[in-house]
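Trainee: one predicted model, sequence on top.
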Amino acid sequence: MIRMRSLDEIEQVIESNQLVLFIIKTNHCGVCEAVSAKVSSMLESKPSVKGINVYMEDVPEIASRYLAFSAPTLLLFYAGKEVYRSARFIRFDELSHVLSQYESVI
């Protein structure tokens, strides 16, 4: 997963990649780090999915831009549009299924 440090950088990645999995997390959040590690290992077998993450402390406006009111918040973008959202409690079986469905479209 690639760490983003500005809103412009995030939006450029979302616009320039077909399938983007985006995690919004906070510092000192053990759940955020565990989710990020599990998602990173999941994406190793999915080369068509671009994985990015951002800390709310690095980009404070990210919470209002993407309506992320808890951490971690996981967003999936397909062709620049949000198609899946999961916050706080991530269901990895559901995420894997959704990713596979969108990968088959690409």
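Mentor: Perfect, thanks for sending it.
Trainee: hey, let's count contacts and neighbours off CA atoms from now on
Mentor: OK.
Trainee: now do the helices in the protein.
Mentor: For the chain, the helices defined by DSSP state H occupy 7-16, 30-43, 62-65, 92-105.
Trainee: enumerate every residue touching the residue nearest to the spatial centre of the chain.
Mentor: The residue lying closest to the centre of the chain (C-alpha atoms, centre = their mean) is residue 22, at 1.5 Å. Residue 22 makes contacts with 51-54, 74-77, as judged by C-alpha atoms under 8 Å, 6 or more residues apart in numbering.
Trainee: what do you get if the cut-off is 6 Å, keeping everything else the same?
Mentor: Applying C-alpha atoms under 6 Å, 6 or more residues apart in numbering to residue 22 gives the contacts 52-53, 74-75.
Trainee: pasting the second one now:
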Amino acid sequence: METLAAFQAALKDQTNTIAFISSENCSVCHVDEPKARKLAEEFEIPFYHLDIMQEPELAGFFKVLTVPAVLVYHEGKEIARQARFIDFHTLEKLVQQLPKQSEETDYQTLFN
């Protein structure tokens, strides 16, 4: 189990990050956590498993009202969120599209 502080530090250093938020008394969380971890490992994305029972402030920081919740970050910004009923097929398609390295965006080219 990781801490909120460790996750916040990783957001600054990692291009892509996946956070899995759970509760120790959530049976669905126990089933979905290995699936989310495997997805992160498959695409070599840092994975953080956070428990709201151990750190109640997580719910407020992530604005999570139900668990399990999977949050995907790219360059420190949340780009996807799923909670309670997690569609791993959709999540996998999204993760496949993420750039592996941080890229400087050329906005001039993008909007011409």
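Mentor: Thanks, I have the structure now. Just so we're clear, the structure is a prediction, and the values are computed from it rather than from any experiment.
Trainee: hang on, the earlier thing: and the residue nearest to the centre of the first structure, what's its match in the second structure?
Mentor: Alignment note: residue 22 of the first structure maps to residue 19 in the second structure; criterion TM-score structural alignment.
Trainee: again, but for residue 59 of the first structure
Mentor: Match for residue 59 of the first structure (TM-score structural alignment): residue 55.
Trainee: mind checking how far that match is from residue 11 of the second structure?
Mentor: 18 Å (C-alpha to C-alpha, to the nearest Å).
Trainee: which one of these two has more residues nearby?
Mentor: residue 11 (18 against 12; other C-alpha atoms under 10 Å).
Trainee: now that one: closest residue in space, sequence neighbours ignored.
Mentor: residue 76 (4.9 Å; C-alpha to C-alpha, 6 or more residues apart in numbering).
Trainee: which residues does residue 14 of the second structure contact?
Mentor: Counting by C-alpha under 6 Å, 6+ apart, residue 14 of the second structure touches no other residue.
Trainee: can you check residue 8 of the second structure too?
Mentor: Neighbours of residue 8 of the second structure in contact, by C-alpha under 6 Å, 6+ apart: none.
Trainee: what do we get in the first structure for it?
Mentor: Aligned partner of residue 8 of the second structure by TM-score structural alignment: residue 11.
Trainee: ok, its match to residue 75 of the first structure distance?
Mentor: Distance, residue 11 of the first structure to residue 75 of the first structure, using C-alpha to C-alpha: 13 Å.
Trainee: enumerate every residue touching residue 15 of the second structure.
Mentor: With C-alpha under 6 Å, 6+ apart, residue 15 of the second structure has these contacts: 74-75, 101-102.
Trainee: just the buried members of these?
Mentor: 74-75 (16 or more other C-alpha atoms under 10 Å).
Trainee: in the first structure, which of the contacts of residue 15 of the second structure still touch?
Mentor: Retained in the first structure (both residues aligned by TM-score structural alignment, their matches' C-alpha atoms under 6 Å) from the contacts of residue 15 of the second structure: 74-75.
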